[in-house]
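A.B. asks: What follows is a predicted protein model with its sequence.
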Amino acid sequence: MTLFSSPPRPPAAPTGPGSAHPTVEQSGIRPPLRARHRAVMPDWLTLYYEDPVELTHGEGRHVWDAEGRCYLDFYGGVLTTMTAHALPEVTAAVREQAGRILHTSTLYLNRPMVELAERIATLSGIPDARVFFTTSGTEANDTALLLATAYRRSNQILAMRNSYHGRSFSSVSITGNSAWSPTSLSPFQTLYVHGGVRTRGPFAELSDAAFTDACVADLEDVLGQAHGGAAALIAEPVQGVGGFTAPPDGLYAAFREVLDRHGILWISDEVQTGWGRTGDHFWGWQAHAASGPPDMLTFAKGIGNGMAVGGVVARAEVMNCLDAHSVSTFGGSPVTMAAGLANLTYLLEHDLQGNARRVGGLLIQRLRAVTAGLPVVREVRGRGLMIGVELAGPDGRPAPHAAGLALEHARAEGLLVGRGGREGNVLRIAPPLTLTVAEAEEGAELLGAALRRTQDAAEAERQP
């Protein structure tokens, strides 16, 4: 697969099982898939679109649904298809490893796990690093919290407002985004500080330097009210579910000075920002590099390119602080490790970080151009191939209804994007890192058309 390939042609009509013949649902033998989903899945399991889509296959930056419609994928399964759909190198690695052995567990030596850990430890920038593999970002953050609280003998956690760190009981309890925090019960005393959202809130009108000073003062004030010493600050360098918001570069370096005085650990949640997606840096924490590397970083999503891989990197003193036995049944699976190795190799050999910087910069410019003059678009922001389009009403207040319409209109145009922000008013754009210039141009035009339709609908709704 070449990096700058043309958009793929729709695959030839298959034969045999799964072919273009009427599906079971269409034949009337069984209810439609959506009804079956509702009958057995939780009500809170979100589905995009009024008429949810079933994606059946993909290639490169494109996916196809069960009706054969092709979409340009600008979301990658929530930033998880990092390189490309059906990347031959990853597919071959999975097939080859699966043909040898599927599972062993961490009770046995595992060559692919050790080899991937060696590469990630070196890339992390953390000295004397140790790596523990999990199956998701949620589990990675859960592990980091376990390590921090055990190491510091404290259940106090500092977290950022508007943050998101996963769906487990522990990670929900440090999530500062109320839309994704279904319970107030918590195993931690969580203390939330300012800084993750630059363009809203009490410090929005300040200069970057004054914003940073104000957030540092807020952190100091929070610590002054805390009982005992906090275990760690956990922070996303760019808030993902929160709507791709970020502080000024250097904020976490300034925070680190305060944290170090108190012996508090810094956990960088790189589940969405890692592996070069922001273009300027391989890790999000490197935008705050004056502080040096974090004590821990967590990763997941993109490294597996769709396979279930997550993990924690920590300096040895922290990683080795647990005084009880532990294993991971599925973390470090030979098959997922083989996929991660192949995917990481492809990313580095093809300089996908550089591609994210170049093509992402072009995409941001084009999106700003096609949305100029649309009052419904409050801001286009981002870094590399991690871009947010925030929608607002005439009064400047968040417009989640408009974002819902834009999501539908984009799909109708042949483009898949995500949605986030505390109020659900931000379109999230995060294509695979192999995105070509032509695809960036095409995607910007498609989203521009979708947002113009959204603007027209918003104006029509305001008519008497």
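C.D. replies: Received, thanks. As the structure is a computational prediction, the values presented were derived from the model and not from experiment.

A.B. asks: hey, let's count contacts and neighbours off CA atoms from now on
C.D. replies: Will do.

A.B. asks: so how far is Phe244 from the residue nearest to Val216 when sequence neighbours are not counted?
C.D. replies: Closest residue in space to Val216, ignoring its immediate chain neighbours: Phe255 at 6.1 Å, by C-alpha to C-alpha, 6 or more residues apart in numbering. Using C-alpha to C-alpha, to the nearest Å, Phe255 is found at 20 Å from Phe244.

A.B. asks: the strands in the stretch 1-150 of the chain, which residues?
C.D. replies: Assigned by DSSP state E, counting those that start in this stretch, the strands in the stretch 1-150 of the chain fall at 55-59, 62-65, 70-73, 129-134.

A.B. asks: could I get those as a markdown table with distance to Val327?
C.D. replies: What follows is those, written out as a markdown table (distance: least, C-alpha to C-alpha, whole Å):
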| stretch | distance to Val327 |
| --- | --- |
| strand 55-59 | 34 |
| strand 62-65 | 37 |
| strand 70-73 | 37 |
| strand 129-134 | 10 |
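
A.B. asks: Including mean neighbour count and distance to Ala179, could those strands go into CSV?
C.D. replies: As requested, these are arranged in CSV below (neighbours: other C-alpha atoms under 10 Å; distance: least, C-alpha to C-alpha, whole Å):
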stretch, mean neighbour count, distance to Ala179
strand 55-59, 16, 26
strand 62-65, 20, 29
strand 70-73, 24, 25
strand 129-134, 23, 25
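
A.B. asks: next, the one to line up against it:
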Amino acid sequence: MSDLYDRHRAVTPDWLALYYEDPIEITHGEGRHVWDADGRRYLDFFGGILTTMTAHALPEVTKAVSEQAGRIIHSSTLYLNRPMVELAERVAQLSGIPDARVFFTTSGTEANDTALLLATTYRRANTVLAMRNSYHGRSFSAVGITGNRGWSPTSLSPLQTLYVHGGVRTRGPFAHLNDAEFVAACVEDLKDLLGHTRPPAALIAEPVQGVGGFTSPPDGLYAAFRDVLQEHGILWISDEVQTGWGRTGDHFWGWQAHESSGPPDIVTFAKGIGNGTSIGGVVARAEIMNCLDANSISTFGGTQLTMAAGLANLNYLLEHDLQGNARRVGGLLIERLRAATAQLPGVREVRGRGLMIGVELTRPGTDEADPRAATAVLEAARQGGLLIGKGGGHNTSALRIAPPLSLTVAEAEEGAAILEGALHAAY
């Protein structure tokens, strides 16, 4: 393994981070488990960054990919593509957006880029509202609207970005308020901000902030924001790259926790829909999607191979009610972790919904982030046979837990026990 690590370091950028002091090579997986090159099995509670949504080596997806590869893998969007049309029909219907149009990309970053292109063109404005502690991708424009310093390496941007309060419930100037007061304060702050700038093109927001450590506002915040945005003609983009497809359990889309004012104008998605194949996309009302007056194609977006995988994966998700499983098993896992960490001084909060759970760590006796402890827990969990992630806007001090949505109760209990032991070892 050290030979592969040395080769990795010799040919990849220094900023291409790897987990663990002794990085592992994952060679294969099945269900909720993966194996490394040394033959060791791990319970996977991160799913390739929330991407293996249903299960590793899901037979239905493997079969669909194999059969499609035997016919044709790729032709580009210059030709009619039956799998792409079929998946677009399903996504449009599930989106809740009236007269929806769907454009497929290869990643969440590209999906958010496309959404920004549509919004700024439609509104003829290059100012964008984004949430503090947010993350929207790796490209130049996506970095420019990311409100998380750890993932934004440059201040240069083609967009003017204004950051709004509300994405983090338990930190910041409004943290001491109750939920209703918190929402009201954030709305007043948004109104004040809009009074000092020309009308922006859009607000882009993750219903649950992924890289930010699985933080979220009280339900209804974005509905309240939407009422204000509509007064100014400002679009609402819901970044569902991590929250879509039922992962939060209570809802199929994260935005549905804020649905009193109807669906967003634009929804972006990626990650889980492909179950590991490269699918991203944008859903928007026809008038917004059709506002571009120049030619555009996608060479790899909507390719037959990934569309076949996405269709098989989505069918499996719906037929087996994995959203319901995320709600049931995720609820049990959250309560199990809260009980296990109640007496640990370094655990500030266990939060989340469904199978999207964050555990925020701080230095005992303080409110200061503890990235050292987060790294130590990550390592100890791996030694115990559990893979988890980490994130957070405060020096990466939150553990991120996001298993495939087919997780069983027994596997949830097993993972919670390993994580409990890792946390006790760190504190």
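C.D. replies: Received the coordinates, thanks. Remember, predicted model here, so these are calculated numbers, not experimental data.

A.B. asks: Would you pull the TM-score for this pair?
C.D. replies: After superposition, the two chains reach a TM-score (TM-score structural alignment, normalised by the length of structure 2) of 0.99; 425 aligned residues with a C-alpha RMSD of 0.6 Å.

A.B. asks: just to revisit the earlier point, and of the strands of the stretch 1-150 of structure 1, who's closest to Ile234 of structure 1?
C.D. replies: With distances scored as C-alpha to C-alpha, the stretch of the strands of the stretch 1-150 of structure 1 nearest to Ile234 of structure 1 is strand 129-134 (17.6 Å).

A.B. asks: so that closest one corresponds to what in structure 2?
C.D. replies: Using TM-score structural alignment, the residues of structure 2 aligned to strand 129-134 of structure 1 are 100-105.

A.B. asks: mean shift of that stretch relative to structure 1?
C.D. replies: In this overlay with structure 1, the average offset of stretch 100-105 of structure 2 from its partner residues is 0.1 Å by mean C-alpha distance after the TM-score superposition for structure 1.

A.B. asks: what kind of secondary structure is Gly137 of structure 2 in?
C.D. replies: coil (DSSP: H, G, I helix; E, B strand; the rest coil).

A.B. asks: Setting aside sequence neighbours, what's the nearest residue to the aligned residue in structure 1 for it?
C.D. replies: Counting by TM-score structural alignment, Gly137 of structure 2 corresponds to Gly166 in structure 1. Setting aside the residues directly before and after it, Gly166 of structure 1 is nearest to Thr138 in space (C-alpha to C-alpha, 6+ apart), at 4.3 Å.

A.B. asks: what's around the one you found, how many residues?
C.D. replies: If you count neighbours by other C-alpha atoms under 10 Å, Thr138 of structure 1 ends up with 25.

A.B. asks: Equivalent analysis for Ala403 of structure 1, please.
C.D. replies: Ala403 of structure 1 has 27 nearby residues by other C-alpha under 10 Å.

A.B. asks: how near is it to Gly424 of structure 1?
C.D. replies: Counting by C-alpha to C-alpha, the gap from Ala403 of structure 1 to Gly424 of structure 1 is 7 Å.

A.B. asks: For burial, what's the neighbour tally of Leu45 of structure 1?
C.D. replies: 8.

A.B. asks: go on, Gly68 of structure 1?
C.D. replies: With other C-alpha under 10 Å as criterion, Gly68 of structure 1 counts 15.

A.B. asks: What distance do you get for it to Gly306 of structure 1?
C.D. replies: Relative to Gly306 of structure 1, Gly68 of structure 1 is positioned 22 Å away (C-alpha to C-alpha).

A.B. asks: Also Val318 of structure 1?
C.D. replies: 29 Å.

A.B. asks: Looking at the two, which one has more neighbours?
C.D. replies: Gly306 (24 against 20).

A.B. asks: ok, the more buried one - contacts?
C.D. replies: By C-alpha atoms under 8 Å, 6 or more residues apart in numbering, Gly306 of structure 1 lies in contact with Thr80, Thr81.

A.B. asks: can you rerun that using 10 Å?
C.D. replies: Residues in contact with Gly306 of structure 1 (C-alpha atoms under 10 Å, 6 or more residues apart in numbering) are 76-86, 90, 300, 336, 339-340.

A.B. asks: still on that earlier bit, so for Phe255 and Phe244 of structure 1, which residue has more residues nearby?
C.D. replies: Using other C-alpha under 10 Å, the more surrounded residue of Phe255 of structure 1 and Phe244 is Phe244, with 29 against 22.

A.B. asks: which residue in structure 2 lines up with the more buried one?
C.D. replies: Aligned partner of Phe244 of structure 1 by TM-score structural alignment: Phe214.

A.B. asks: Just to check, the match of Gly137 of structure 2 is in contact with Ser181?
C.D. replies: Yes - Gly166 of structure 1 is within contact range of Ser181, at 9.4 Å (criterion: C-alpha atoms under 10 Å).

A.B. asks: Need the overlap of contacts for those two.
C.D. replies: Going by C-alpha under 10 Å, 6+ apart, residues that sit against Gly166 of structure 1 and also against Ser181 are Val172, Ser173, Ile174, Thr175.

A.B. asks: Now the buried members of the residues you listed.
C.D. replies: Val172, Ser173, Ile174, Thr175 (16 or more other C-alpha atoms under 10 Å).

A.B. asks: Among the residues you listed, name the ones in helices.
C.D. replies: With DSSP state H as the criterion, helices contain Val172 from among these.

A.B. asks: Where does stretch 365-381 of structure 1 end up in structure 2?
C.D. replies: Residue span in structure 2 matched to stretch 365-381 of structure 1, by TM-score structural alignment: 335-351.

A.B. asks: residues of the matching stretch that come out buried?
C.D. replies: Neighbour-count burial for stretch 335-351 of structure 2 [16+ other C-alpha under 10 Å]: Arg336, Leu337, Arg338, Ala340, Thr341, Gly346, Val347, Arg348, Glu349, Val350, Arg351.
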